[in-house]
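Student: Below is the sequence, then the predicted model.
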Amino acid sequence: MSWYVATFIVILSLVGMEVFAWVIHKYVMHSRWGWGWHESHHVETEGVFEKNDLYAVCFSVIAAALFIVGSVGYPALWMVGLGLTLYGVLYGLVHDGLVHQRWPFFIHTKGGYLKRLVQAHRLHHATHDRDGAVSFGFLYAGDVRKLKAELKSNQRKMIS
């Protein structure tokens, strides 16, 4: 496999993981049966880990399986596993580190993409239950003004 095909597979897997994560976050984590793990992420918890971290464990097992299968003759699957792993690293740095300050280093965002990402995720956490949330991406930050309007609309619907 050429390096550019391998690179394309890794990048496609990384981007595809953001789409997959958005779908899982909205339709599984915020569903009646997925909320049991994810709720810990929307409320104050004590300790280093929260029940929601079990989702990361599940995704890590999938990545490990792709590395194993890829190592025995399916290099494209190994590259997919690498894309998933890189996504996990970015998620850990950006979401857990930057947004939730779970790491011992602090980055203060002054503007641009990272500030929008933090704002979008804070809007997601403006609700403490599974309904009415906005902004389900982890590395994609939409238009914060539109997200605020959507959140207000969702809150009005829930009140009436």
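Tutor: Nice, thanks for sending it over. Source: prediction; values computed, not measured. Residues are numbered from 1 along each chain as shown.
Student: contacts, neighbours, all on C-alpha from now
Tutor: OK.
Student: in the chain, which spans are helices?
Tutor: 3-24, 35-42, 53-71, 75-91, 112-124, 144-159 (DSSP state H).
Student: Mind listing what's buried along stretch 50-63?
Tutor: Judged by neighbour count using 16 or more other CA atoms under 10 Å, the buried positions of stretch 50-63 are Glu50, Asn52, Ser60, Ala63.
Student: and among the helices of the chain, the most buried is which?
Tutor: helix 75-91 (a mean of 21; mean count of other CA atoms under 10 Å).
Student: re earlier: how about the helices of the chain, which one is nearest Pro104?
Tutor: helix 75-91 (16.0 Å; CA to CA).
Student: Spatially, and excluding backbone neighbours, which residue is closest to Lys26.
Tutor: Closest residue to Lys26 apart from its sequence neighbours, by CA to CA, 6 or more residues apart in numbering: Phe136 at 5.9 Å.
Student: Comparison target, given below:
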Amino acid sequence: MNFLIILITFFLMEGITWLIHKYVMHGFLWTLHRDHHDHSTEGKMERNDYFFVIFAIPTIALMYYGTIKNFNAYFYIALGITLYGMAYFFVHDIFIHQRFKILKNTKNPYLLAIRRGHKQHHKHTHKEHGECFGFLWVPIKYFRMFFNKTKA
């Protein structure tokens, strides 16, 4: 049952991430997210990196509360959120934005579609008119961009 809680939480985080990215990061907290789009701090820490702390605080609280209550469901929810956060860091910061230079020349269609979707998202330097706010779920059109590009 605990594994199921972790798995469900991990997948629900994609929808939650989409909502937070679209309505919070591109909404009232745009001042923290802006430098991630305009690249004004290229190669350095960004104000956008504060979201790591903002999202970690409730997760740590859930984990703490879950442990003092004999490892109840809150602990496993926090574990699912933590695993999603780790996946996010690996894919977004390491793979897409190349903070560490690995998987730079991948040919994997899924990874290339994620990268393409994120590039489409970043072509907008303002908070309006954004697209592709998700993270692990990739809309079909970005797979099509990859396959049409390789056929040309």
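Tutor: Yep, that arrived. It should be emphasised that the depicted structure is a prediction, and the values quoted were computed from it without experimental measurement.
Student: that older thread, against Ile6 of structure 2, how distant is the alignment partner in structure 2 of the residue nearest to Lys26 of structure 1?
Tutor: Aligned counterpart of Phe136 of structure 1 in structure 2: Phe133 (TM-score structural alignment). Going from Phe133 of structure 2 to Ile6 of structure 2 by CA to CA, to the nearest Å gives 23 Å.
Student: Give me the nearest residue to His42 of structure 1, chain neighbours excluded.
Tutor: The shortest distance from His42 of structure 1 to any non-neighbouring residue, by CA to CA, 6+ apart, is to His128 (5.4 Å).
Student: was I right about the one you found contacting Val43?
Tutor: Yes: look at His128 of structure 1 against Val43 with CA atoms under 8 Å: they come within range, at 6.5 Å.
Student: Would you mind measuring from Gly80 of structure 2 to Met86 of structure 2?
Tutor: Using CA to CA, Gly80 of structure 2 is found at 10 Å from Met86 of structure 2.
Student: now swap in Leu4 of structure 2 and tell me
Tutor: Separation of Leu4 of structure 2 from Met86 of structure 2 (CA to CA): 18 Å.
Student: same thing with Phe133 of structure 2?
Tutor: Counting by CA to CA - Phe133 of structure 2 and Met86 of structure 2 are separated by 18 Å.
Student: if we can go back for a sec, the match of Phe136 of structure 1 against His21, yeah?
Tutor: Yes: between Phe133 of structure 2 and His21 there is a contact at 6.0 Å, judged by CA under 8 Å.
Student: check contacts around the residue nearest the centre of structure 1.
Tutor: Geometric centre of structure 1, nearest residue: Phe138, 3.5 Å, by CA atoms, centre = their mean. Residues near Phe138 of structure 1 by CA atoms under 8 Å, 6 or more residues apart in numbering: Glu18, Ala21, Trp22, Tyr91, His95, His121.
Student: got the residues you listed as a markdown table, with distance to Met79 of structure 1 columns?
Tutor: Formatted as a markdown table, the contacts of Phe138 of structure 1 follow (distance: CA to CA, whole Å):
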| residue | distance to Met79 of structure 1 |
| --- | --- |
| Glu18 | 16 |
| Ala21 | 18 |
| Trp22 | 21 |
| Tyr91 | 18 |
| His95 | 23 |
| His121 | 29 |
